[in-house]
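S.K.: Sequence and predicted structure below; questions after.
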Amino acid sequence: PEDYIERATLKNAKRYTTKRLKEFEEKIVNAEDKINDLEYEMFNTIREKVEKETKNILETARNIAIVDVLACFAEIAEQYNYCKPIINHENKIIIKDGRHPVIEQISLDEQFIPNDCYLDNENDQLLIITGPNMAGKSTYLRQVALICIIAQMGCFVPAKSATIGIIDQIFTRIGASDDLARKLSTFMIEMTETAKILNYATPKSLVIIDELGRGTSTSDGQSIAMATLEKLHESKIKTLFSTHYHQLTEIDLPGVKNYHLDIIENDDGSINFVRTLNPGSTDKSYGIHVAKLAGIPDDVIIRAFEILEQIEEKDPFRSTVRENGESASSSKYYDKIIDEKKVELDKINRELKSIKESLSECIGDLSRNQKDLERVQNEIKGLEAKRVKISETKTPKKKKYVQTSLFEPLSSKENLKDLLHIIKEIDINSDTPEKIKEDLKELTRKIEKLS
């Protein structure tokens, strides 16, 4: 057909196209560019509109977030039977039938057992909580802290009732983990967190400590746990202190109360966890029973019971706790710490002296530089004054003209007119050569007179 346009020639065939197909091809090729252009144009349009309403959008988003949080609070409170807490300025925490907000939803096959909590800065300041492994000590500690946080967020709390005095900070020492990146061992992290508690907690704070001292030897751990407990008692800080050092329950300090989580020990040696918090202490952790539940061989369990009996018969730490450590007080440890502090103080003094010397040198350099700066500024001011004075007294010079022709310039307009008149009277066509010579001689004389 005539409208076919040859496009390519192959070995055994030819390819053709038409004007119509060419137009479609161009549309397809340009379609993607047009799509990108339209998309970018729409993006710019939307961006400009959003930019004009940025303030309103941010304010709306903030209000929506507040409504979302409050709606979540309301839904959770209604769905899980939370109560409205009473917040006041008293240094008391009173919780009736408190529950852990997460674990009670996870353990759907087992009913969560609620427990009470009463803390103040006088009679119930420090609660020592003992009980076997897996009895729920850590859960109880966490639920009290969470209820206090949730209450101060403005949300209902998982309890039957709650009266909570405003808390400025909550400190926790829970769990065991190391930090290889920072080269910190489990025990170092444990001690670092404990140091922050002892240095920064106030009577308005709540402290949660779970099994302090388990990251080191038994004797060191027991000593640190007891010393920390005494310091917290002295500072009047509300504290929940769980431990497997049952000797600590015999400490005799006002405001320190003992609580334990009950279990039921069966005739066959197995145990059932009741998870109810009751006053008083327990003298067993039932760790060997838990090891048996985990599948430790019977001969290992039997040997563990034998060793435990021997250890408990020889327990000097129990008598130390009963005496509150007073009989073991010795000045040699004070002397040791004082000597260490003196060495540290000497080191600081040497560093301070070095810094003072460096500072004196810097002050001297600064003074010299300041004087040099003032000298240079004065020199600049003097030079500027001289420049102004010279510019004021300097008279402008007359412009000199340089003669660029063979003849000197004419001195007056009259002489110039005479010369022009003589030149005009010279008629080269009609005058004789003698006449022209005379006129030129006259012109020469006139020019000589002008010079």
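M.R.: Arrived safely.
S.K.: From here on, just use CA atoms for contacts and neighbour counts.
M.R.: Noted.
S.K.: mind listing what Asp210 touches?
M.R.: Shown in contact with Asp210 (Cα atoms under 8 Å, 6 or more residues apart in numbering): Ser138, Leu141, Arg173, Ile174, Gly175, Phe241, Ser242, Thr243.
S.K.: and the first one, how many residues sit next to it?
M.R.: Ser138: 19 surrounding residues under other Cα atoms under 10 Å.
S.K.: so which helix or strand takes in it?
M.R.: Assigned by DSSP states H and E, Ser138 belongs to helix 137-153.
S.K.: who does that helix touch, helix- and strand-wise?
M.R.: strand 93-98, strand 206-210, strand 238-242 (3 or more Cα pairs under 8 Å, 6 or more residues apart in numbering; DSSP states H and E).
S.K.: which secondary structure elements does the next helix or strand after it contact?
M.R.: Using DSSP H and E, the helix or strand that follows helix 137-153 in sequence is strand 161-165. Counting contacts by 3+ Cα pairs under 8 Å, 6+ apart, strand 161-165 is packed against strand 86-88, strand 93-98.
S.K.: Report the angle between strand 161-165 and strand 93-98.
M.R.: 160 degrees (axes from the mean of the first three to the mean of the last three Cα atoms, to 10 degrees).
S.K.: what sits up against strand 161-165?
M.R.: Taking Cα under 8 Å, 6+ apart as the rule, strand 161-165 contacts 83-98, 148, 151.
S.K.: adding another structure so you can compare the two:
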Amino acid sequence: MSYTPMIQQYLAIKAQYQDAFLFFRLGDFYEMFFEDAKKASKELEIALTSRNGGKDEYIPMCGIPYHAAKQYIKVLIDKGYKIAICEQMEDPKQAKGMVRREVIQMITPGTIMEDESLQPKKNNYLAALSGFDDGSFGFAMSDLTTGETRVTLIASWDGVIQEMDANDVRELVLAPKFAPDKKEELAERLNMTFSECEQDNVPETLKHITVGIDQDKLLHPLGRLLNYLVSTQKRSLDHLQQADVYHINEFMMIDLHSRRNLELTHTNREKKVYGSLLWLLDDVKTAMGGRRLKQWIEKPLLNQTEIEKRMDAAAALKDHLLERETLRSLLGNVYDLERLVGRVSFGNVNPREVVQLKRSLEQIPEIKRTLSELGEESLSKYEQEMDPCAEVRKLITEAIVDDPPFTTADGGMIKKGYNETLDQYRDATTHGKQWIAELEAREREETGIRSLKIGYNRVFGYYIEVSRPNLKLIPEGRYERRQTLSNAERFITPELKEKERIILEAEEKRVGLEFQLFGDVRMQIKEQSARLQKLARLVSGLDVLQSFASVSDRNSYVRPQFSKDRTLSITNSRHPVIEKVMRNGSFVANDINMDKHCDLLMITGPNMGGKSTYMRQAALTAIMAQIGCFVPADQAIVPVFDQIFTRIGAADDLVSGQSTFMVEMDEANYALSHATQNSLILLDEIGRGTSTYDGIAIAQAIVEYIHDHIAAKTFFSTHYHELTFLEEKLDRLKNIHVGAMEENGTVVFLHKVLSGQADKSYGIHVAKLAGLPDNLIERADEILTGLEASSSNKIQSVAPVSFDPAGKVEAAATVEEEPEQLALFAEPKHAEEAPALSKRERKVLHDLDKIELLTMTPMDAMNTLYQLQKDLKK
């Protein structure tokens, strides 16, 4: 026995969309069957049922109401799934045989258009990638919601991963034969959905998007991207903008690890925007300004002229508070022009959104007037090039009511006077309903039934309703019975039936004509998409600049100067985010001084003293400067950095089986392999993941390599005080330290960066702050004294390693064999000296004895001490 015709139809369509949930329209529901049903019932937490499919066994089935589909689609999209929407293409009442069904759209993470699944201040990128024999890659991406399309050529696989991460690509389209190992690596390192498309020739209907592009390496990924959009969206893509060819070397390169370590767009621990640089600088008034701000932070500029243009504009707005506040107020009334234009072109814009477009356009003349009053050359571009699109505004004003409904289903969105035929239908409907009201009054009067009423429903149309106790008052033969209820009867008259026909016919024609007229308005707006998109770009850029001005003014930031000789000099530098979060003015500012004769700062000092903060604020200052924003300092002179590298924090890569030390070495190697003289490198506690002397040797070799072969501006934080002697050996290295002092046996962190080296790490003091038992702290002091005495003459000053031009070691450093570790807890000389310890305390001491303290990171040590303390308190 075969499946039923309907299930056969389902299986035939599903075969074309194996990697997607098939939402199969049956009446008022989207149904799913077989494996789709099983998986959807779990993911959507809906009931799994079954139905007879024509064979002996019942097939799994689940469904969702079509009118509630958006919320279910959002859940699936957020989890990275794809959905194929299969609709009934004919009226079931008129269909002969099986109702014809087709997939009208594929909804995927990279092509979602509904606001429920979009973040207002975040682009939603779909990308395509093509690899070539020379190791390079063509990369194309598009945000379907805004029409923005960009292409570039990437020289290396590392560059591909960085570009994917920087743009937070949601979905990637690849050729079916794309290298499996590279695809697997992308899946492990980045969170995205993968799709396949073989065809990479640009569709004829979209050739205009490729104008000016003649490189095959760019056309291949762009063609693959466009073919995927055509095959999945099955509708007009006219809003896609002409592809912008950009070059990666136009922007500061920030690798994936550095981007996360510096918490540019979200925090490391909680993955939230709060606490990131994006959060700090986000004082924009529009959603599109928020997206533009994120783009600028992800891609700081290298062209000093372009940087200065942004700063000139930000400075002008910063210096004119009243005009800036006026602009902010006006921008606050501008809706998301980019996505509104996208929805207009895509065909899913609703009447309220069209009115939002009009209200946005109403702000443009006032914005231009305010910019004119400023009279600043740096802002003249925005004043002169902003097109108010007056024709679009006039069209919407004349055609659409001021407070339209959300949908077009029942009409009510077209203004009176816009179309004469529509007005006639409305009059017929209005007069008909007036006649109904007059009929009701007349019938009440003539029958004497005061409760008589005339109602309407979609099934029976208009009717006269009389309650059961009053039925006896109806003159015989006056009405024709239509429906019986438990407490009333409903009637009709020939006259009422004729009026019903006239009213319903006029109503149906009114709704149909309104829908048609709204479609015409939408098409006229769509024809102006390019003008509206250009306007949106200008408004979003202006919004970011006013945000820079507002944040800089509020936080007393200064305009940085750019040095030609690689001088990095910042007076009273502050960490912008930490300073903001503290809010009590207690952040301790520090100077950063690296003139042309200094390339490396060796930073020593205690845990929690502020070394990492000091390093990060230098990097954040550089990034803020190169996106065109003022910086947190009293004065700042900075180079234009081409790249930033960071090795901060410790983490095992358990998935690939790499230890903390291996991850540390990989990240250090990446920096050493890619950095140039114009780069900024931040290295925190290099060498801590191995034995003490191995760590010292590796750390010293890295410092010397950077000094001798790269000469990048480098911050090197370390607990290896033994390395501070390098200041005497390397002429471009300086020692600095974060200050601390002891008062009555307690350490006080000054958070002040001073010249020279630190005298100690104060690790035991940190343990005391964590609350470990006093007798444990005393014993640790004893052990430390013994270790220092034992090893004071063992570690030799190692001569700097020299390298040949290829970077190979010519003369290796030598160190004496590491001394035997002291017993952590020596046996007491006399039994009476032994402390009376509980079983729990003895276990804690035993665990402490096993700790390799000198190989632990500060955070690992804190966590371990915290656990020991908890064990003692049990």
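M.R.: Ah, there it is. Because the structure is predicted, anything quoted here is derived from the model rather than measured.
S.K.: conserved subset of the contacts of Asp210 of the first structure in the second structure?
M.R.: For the contacts of Asp210 of the first structure, the contacts that are reproduced in the second structure, applying both residues aligned by TM-score structural alignment, their matches' Cα atoms under 8 Å, are Ser138, Arg173, Ile174, Gly175, Phe241, Ser242, Thr243.
S.K.: nearest residue to the second one other than its sequence neighbours?
M.R.: Think Arg173 of the first structure. Ile209 (4.7 Å; Cα to Cα, 6 or more residues apart in numbering).
S.K.: What's the local residue count around the one you found?
M.R.: 24.
S.K.: Mind telling me what it corresponds to in the second structure?
M.R.: Using TM-score structural alignment, the equivalent of Ile209 of the first structure in the second structure is Leu683.
S.K.: Contacts only, for that match.
M.R.: Counted by Cα under 8 Å, 6+ apart, Leu683 of the second structure has contacts Thr646, Arg647, Ile648, Ala668, Thr714, Phe715, Phe716, Ser717.
S.K.: after superposition, how close is the helix holding Ser138 of the first structure to the second structure?
M.R.: Average distance, helix 137-153 of the first structure versus aligned residues of the second structure after superposition (mean Cα distance after the TM-score superposition for the first structure): 0.9 Å.
S.K.: which bit of the second structure covers that helix?
M.R.: Going by TM-score structural alignment: helix 137-153 of the first structure matches residues 611-627.
S.K.: And for stretch 377-392 of the first structure?
M.R.: Stretch 377-392 of the first structure maps onto no residues of the second structure, going by TM-score structural alignment.
S.K.: Wait, Tyr30 of the second structure touches Asp36, no?
M.R.: No. Counting by Cα atoms under 8 Å, Tyr30 of the second structure does not reach Asp36; the two are 12.0 Å apart.
S.K.: which residues in the stretch 151-300 of the first structure form strands?
M.R.: All strands of the stretch 151-300 of the first structure, identified by DSSP state E, counting those that start in this stretch, fall at 161-165, 170-173, 206-210, 238-242, 256-265, 271-279.
S.K.: Please render those strands as CSV that adds distance to Thr444 of the first structure to the earlier fields.
M.R.: Shown next, in CSV, are those (distance: least, Cα to Cα, whole Å):
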stretch, distance to Thr444 of the first structure
strand 161-165, 128
strand 170-173, 122
strand 206-210, 126
strand 238-242, 130
strand 256-265, 140
strand 271-279, 143
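S.K.: Go through those strands and pick out the most buried.
M.R.: Ranked by mean neighbour count, these are led by strand 238-242 with a mean of 26 (mean count of other Cα atoms under 10 Å).
S.K.: average offset between that one and the second structure?
M.R.: Looks like 0.8 Å for strand 238-242 of the first structure (mean Cα distance after the TM-score superposition for the first structure).
S.K.: could you say what helices and strands that strand packs with?
M.R.: strand 126-130, helix 137-153, strand 206-210.
S.K.: change it to 7 Å
M.R.: Counting contacts by 3 or more Cα pairs under 7 Å, 6 or more residues apart in numbering; DSSP states H and E, strand 238-242 of the first structure packs against strand 126-130, strand 206-210.
S.K.: Ok, which of those strands comes nearest Lys371 of the first structure?
M.R.: When those are ranked by distance to Lys371 of the first structure, counting by Cα to Cα, first place goes to strand 206-210 at 59.4 Å.
S.K.: tilt between that closest one and strand 238-242?
M.R.: 10 degrees.
S.K.: And strand 206-210 of the first structure against the second structure, how far off on average?
M.R.: Mean for strand 206-210 of the first structure is 1.0 Å (mean Cα distance after the TM-score superposition for the first structure).
S.K.: Wait, Gln247 of the first structure touches Val321, no?
M.R.: Yes. If you go by Cα atoms under 7 Å, Gln247 of the first structure and Val321 touch, sitting 6.5 Å apart.
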